[in-house]
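Colleague: Got a sequence here, can you model it:
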Amino acid sequence: MNRQPRWTQTWLGGVRAAGADLGRPGERLGLPASGPGSVSGFGRRIGAVLVDWIVCTWAIGRGILGVDPARSAWVGLLVFALEYLLLAGTTGMTLGMLLFRIKITTVDGKRAPFPVIVLRTLLLCLAVPALIWDRDNRGLHDRASRTVVVHS
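Modeller: Just a heads-up that it's a prediction; the model follows:
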């Protein structure tokens, strides 16, 4: 008896469970499989955002500005956005990205121009676009700004 998987098994298991070969992250973009210029994984990206968020809300927000992050999350978000604009806009990476050795580039490997960083930062601050990923480990904020986060 030929047992075909039920449609719920392939739907719940994702596209890979249905037998589709999607390739490795970054392959469609022409990026290397490993080393500098390869697509960064989720762990490094999440670690970098956490470092940036802690620095912005606690060290700068509370330590320098004297604002309690528990009472005013908007100040932390504003400082976070300013950090992204200043650091990623000038160097292509934030403090957290520097620690995790990743950077923002355009899909063709060039440094992202400042208007692209502005768009990416605004979408990142909305959070939802950053939570929806594609098979190349790019969030909607990356796709909209035509950027990719790669190993530096």
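Colleague: Every contact and neighbour count from this point should use C-alpha atoms.
Modeller: Noted.
Colleague: Can you tell me the element the residue positioned nearest the centre of the chain falls in?
Modeller: Geometric centre of the chain, nearest residue: Arg45, 5.5 Å, by CA atoms, centre = their mean. Using DSSP states H and E, Arg45 falls within helix 42-54.
Colleague: what's next to that helix, contact-wise?
Modeller: Gly76, Phe80, Thr94, Leu95, Gly96, Met97, Leu99, Phe100, Ile102, Asn137, Val149 (CA atoms under 8 Å, 6 or more residues apart in numbering).
Colleague: Report how many residues lie close to the residue lying closest to the first one once chain neighbours are set aside.
Modeller: So the one you mean is Gly76. Once flanking residues are discounted, Gly76 sits nearest to Thr57: 4.3 Å by CA to CA, 6 or more residues apart in numbering. Look at Thr57: counted by other CA atoms under 10 Å, it has 25 neighbours.
Colleague: what's near enough to touch Thr57?
Modeller: The contact partners of Thr57, by CA under 8 Å, 6+ apart, come to Pro69, Ala73, Val75, Gly76, Leu77, Val79, Phe80.
Colleague: Distance check, it against Glu27.
Modeller: With distances taken as CA to CA, to the nearest Å, Thr57 is found 36 Å from Glu27.
Colleague: just the helices in this protein please.
Modeller: Counting by DSSP state H, the chain has helices at residues 7-13, 42-54, 73-83, 89-91, 95-99, 114-125, 128-131, 140-145.
Colleague: can you pull the buried residues of the shortest one?
Modeller: Read that as helix 89-91. Using 16 or more other CA atoms under 10 Å as the burial criterion, the residues of helix 89-91 that qualify are Gly89.
Colleague: this one next, for a side-by-side:
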Amino acid sequence: MDNRDVIGSWIEGPKAAAERMGVDFGYRGQRLGLPQDGPGSIAPVGRRIAALFIDWGLCALIAYGLIAHRDAAAANPWTTVVFGLMSVLLLGTIGTTPGKRLLRLRVVKEDGGPLGLGAAVLRTLLLLLVVPAVVWDRDTRGMHDRAVKAVQIRM
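Modeller: Coordinates of the predicted model:
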């Protein structure tokens, strides 16, 4: 192995090095028994982020127009409150929010069942802390989903 291989392996990261040694990571969701693609498969990260922005924007509009009486400074903290309530109520009951529904995503338990209100509360609190949501496992599930044994899937 020459220096170029050593530098190249460092740049590619540990996953590429492990795959060269014969480790098979499989596809996202395989460990959870989910299909590789199509309905029921792990939701793509881009769609999940887009759904989050749609939901946040909707909550900002609600806070700005209905609660803060068109005062932008007063609307900021209310946006978080509206987002939290919307997430808990909708994910805990129907498993989707307006942004997720628009992008055909759903949050379910690992076994496929509904999330429930208790799990939705914990998941939403962790999501609002941001850091647990941006730390992912190899299935691209955030710590907020892993904590409640949830997965975001395609509908």
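Colleague: Please work out the TM-score for the two chains.
Modeller: Between these two chains, after superposing, the TM-score reads 0.89 (TM-score structural alignment, normalised by the length of the first structure); 149 aligned residues with a CA RMSD of 1.8 Å.
Colleague: related to what we said a few turns ago, quick one: closest of the helices of the first structure to Gly61 of the first structure.
Modeller: Nearest to Gly61 of the first structure among the helices of the first structure is helix 73-83; the distance by CA to CA comes to 5.9 Å.
Colleague: nearest spatial neighbour of Gly109 of the first structure, skipping sequence neighbours?
Modeller: Gly37 (7.4 Å).
Colleague: Residue in the second structure paired with that neighbour?
Modeller: Taking TM-score structural alignment, Gly37 of the first structure has Gly40 as its aligned residue in the second structure.
Colleague: Would you check how far apart its match and Leu127 of the second structure are?
Modeller: Taking CA to CA, one finds Gly40 of the second structure at 22 Å from Leu127 of the second structure.
Colleague: for Ala43 of the second structure, same thing?
Modeller: Look at Ala43 of the second structure and Leu127 of the second structure: by CA to CA, they are 17 Å apart.
Colleague: Quick check: Leu131 of the first structure touching Asn137?
Modeller: No: counting by CA atoms under 8 Å, Leu131 of the first structure does not reach Asn137; the two are 10.6 Å apart.
Colleague: ok, the alignment partner in the first structure of Val130 of the second structure to Arg3 of the first structure distance?
Modeller: Matched by TM-score structural alignment, Val130 of the second structure corresponds to Ala127 in the first structure. Distance, Ala127 of the first structure to Arg3 of the first structure, using CA to CA: 42 Å.
Colleague: higher neighbour count, these two?
Modeller: Under the criterion of other CA under 10 Å, the comparison of Ala127 of the first structure against Arg3 puts Ala127 first, with 13 against 5.
Colleague: OK, contacts around that one?
Modeller: Listed by CA under 8 Å, 6+ apart, the contact set of Ala127 of the first structure is empty.
Colleague: Next one: it from Arg16 of the first structure, what distance?
Modeller: 26 Å.
Colleague: try Leu98 of the first structure
Modeller: In this view, Leu98 of the first structure and Arg16 of the first structure are 33 Å apart by CA to CA.
Colleague: between those two, who's got more neighbours?
Modeller: For Leu98 of the first structure versus Arg16, the count of surrounding residues by other CA under 10 Å is larger for Leu98: 14 against 11.
Colleague: Residue in the second structure paired with that one?
Modeller: Aligned by TM-score structural alignment, Leu98 of the first structure pairs with Arg101 of the second structure.
Colleague: what lines up against Leu91 of the second structure once you look at the first structure?
Modeller: Taking TM-score structural alignment, the alignment pairs Leu91 of the second structure with Ala88 from the first structure.
Colleague: Quick check: that match touching Thr94?
Modeller: Yes: if you go by CA under 8 Å, Ala88 of the first structure and Thr94 touch, sitting 5.4 Å apart.
Colleague: any idea how far stretch 21-39 of the first structure is from the chain center?
Modeller: 16 Å (CA atoms, centre = their mean, to the nearest Å).
Colleague: Run through the residues that contact the aligned residue in the second structure for Pro115 of the first structure.
Modeller: Alignment note (TM-score structural alignment): Pro115 of the first structure maps to Gly118 of the second structure. If a contact means CA under 8 Å, 6+ apart, then Gly118 of the second structure has Gly92 as its contacts.
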